[in-house]
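J.: need coordinates for the below:
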Amino acid sequence: MSRGFVKEEDQEEIPIVPPRADLPIGAVNYVTKAGYDNLVEERNAFLFEKESLPHDNEKERRIASNLINAKLQLLNERIASAKIVDLNEQPQNEVRFGATVTVVIDTTETSQQFQIVGVDEANIAKGKISFLSPIARVLISKHVGDTTTLNLGKVKRVFKILDISYTNQL
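T.: The predicted model follows:
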């Protein structure tokens, strides 16, 4: 039947799904084991949410189900492309993916910790930064005692590495 003969109230809106964290085309989707487990837990939560949708309004159920399916599709793509990095196989004296790095920035007295993680795991409030972030990029391949500079336009931030750990999950 032509769309011209369909009642306006019968037409469903296409769900708008916010994109997942940016992963550039061609970039490997590195994740920690904890990050992978979080992705699987997120998928399980979506599946449970889909199963728990109320049955009293079929149209609303269908719309909600379509939204969940769209989110699941994006999530399943991330899970399928995930490459788990074994933190025990990383060079323990060098900053690499999965490292928790303790740094002093510029001349501050207090240190800060960042764990370098996958794009879906990144959460600056928890001290987790994406391996693609500018901070992670200047820290990778450095050792304890090294300093590195992050250029932010006219501002330069100097990071001094105090400690590198692969066991301390923030």
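J.: going by C-alpha atoms from here, please, whenever you check contacts or count neighbours.
T.: OK.
J.: report the central residue of the chain.
T.: Nearest residue to the geometric centre of the chain (CA atoms, centre = their mean): Asp120, 1.3 Å.
J.: distance of that one relative to Ile129?
T.: Asp120 sits at a distance of 10 Å from Ile129 (criterion: CA to CA, to the nearest Å).
J.: with Glu60 instead?
T.: Glu60 is 38 Å from Ile129, by CA to CA.
J.: show me which of the two is the more surrounded one.
T.: Ile129 (24 against 14; other CA atoms under 10 Å).
J.: what's the longest helix seen in the chain packed up against?
T.: Assignment by DSSP state H gives helix 58-81 as the longest helix of the chain. Secondary-structure packing of helix 58-81 (3 or more CA pairs under 8 Å, 6 or more residues apart in numbering; DSSP states H and E): helix 33-51.
J.: what's the helix it packs on in contact with?
T.: 64-65, 68, 72, 75-76, 79, 82, 84-86, 117-118, 120-121 (CA atoms under 8 Å, 6 or more residues apart in numbering).
J.: to compare against the first, here's the next sequence to fold:
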Amino acid sequence: MSRGFVKEDDQEEVPIVPPRADLPEGTINYVTQFGMDQLLAEKELLISERDDLPMTNETEKRISTNYINAKLQLLNNRIATAKIVDLSMQPQDEVRFGALVSLKIGNDNKIQKYQIVGVDEADIAKGKISFISPIAKLLTDKHVGDTALLKLATEDRTFEVMAIVYP
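T.: Purely as a prediction, here's the structure:
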């Protein structure tokens, strides 16, 4: 049909949904049990939000529903591809996925702690870094007392593993 026969107010904007945290093509979507629980809770929240949309304006409700459904589709894909890692099965003396690592960084005597988690669970403010991040990759397979060197544009940064715990 020609565009001349379509009323302008019949056109709905396609909702733009922000992508989820980057997970490179072909990379296994590892998650902790806590991370999976967060994904499932997010799903329940979105479903509840969609079901409780106010009926004030039919067009606005349809657009909001489409937006939430698009977010749910991305989330359901993450849930479907998630592989939960049993942290008790990780080598307890080695940095692997799920490890909470205590680090001495450079000449700073202050110990910093980071847990290596899935891409959706990562939150640097909470001390959680993604397993695909450069630092996590650098620390993987290290033991207490090992050091790792991260080459930055302006300097080299040394990370010394002080402790490894699987929460």
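J.: still on that earlier bit, which non-adjacent residue is nearest the equivalent of the residue nearest to the centre of structure 1 over in structure 2?
T.: Asp120 of structure 1 maps onto Asp120 of structure 2 when the alignment is built from TM-score structural alignment. In this structure, Asp120 of structure 2 finds its nearest non-sequential neighbour in Ala21, 5.8 Å apart by CA to CA, 6 or more residues apart in numbering.
J.: for structure 2, what's the longest strand?
T.: For structure 2, the longest strand by residue count, based on DSSP state E, is strand 156-165.
J.: what range in structure 1 does that strand sit on?
T.: Under TM-score structural alignment, strand 156-165 of structure 2 corresponds to residues 156-165 of structure 1.
J.: that stretch against structure 2, how far on average?
T.: Overlaying structure 2 shows stretch 156-165 of structure 1 at a mean distance of 0.4 Å from the equivalent residues (mean CA distance after the TM-score superposition for structure 1).
J.: buried set for that stretch?
T.: Val158, Phe159, Lys160, Ile161, Leu162, Asp163, Ile164, Ser165 (16 or more other CA atoms under 10 Å).
J.: swap in stretch 23-33 of structure 1?
T.: Within stretch 23-33 of structure 1, the residues that count as buried by 16+ other CA under 10 Å are Asn29, Tyr30, Val31, Thr32.
J.: need the counterpart of His55 of structure 1 in structure 2.
T.: Using TM-score structural alignment, His55 of structure 1 pairs with Met55 in structure 2.
J.: distance check, the nearest residue to that match once chain neighbours are set aside against Glu12 of structure 2.
T.: Leaving out its chain neighbours, the residue that sits closest to Met55 of structure 2 by CA to CA, 6+ apart is Lys61, at 6.5 Å. Per CA to CA, Lys61 of structure 2 is found 12 Å from Glu12 of structure 2.
J.: now Thr154 of structure 2
T.: In terms of CA to CA, Thr154 of structure 2 sits 49 Å off from Glu12 of structure 2.
J.: those two - which one has more neighbours?
T.: Glu12 (11 against 6).
J.: wait, what's in contact with the residue mapped onto the more buried one from structure 1?
T.: Glu12 of structure 2 maps onto Glu12 in structure 1, with residues paired by TM-score structural alignment. Contact analysis of Glu12 of structure 1 by CA under 8 Å, 6+ apart lists Ile63.
J.: Asp108 of structure 2: neighbour count?
T.: By other CA under 10 Å, neighbour count at Asp108 of structure 2 equals 9.
J.: do Pro91 of structure 2 as well
T.: 13.
J.: mind checking the SS state of it?
T.: coil (DSSP: H, G, I helix; E, B strand; the rest coil).
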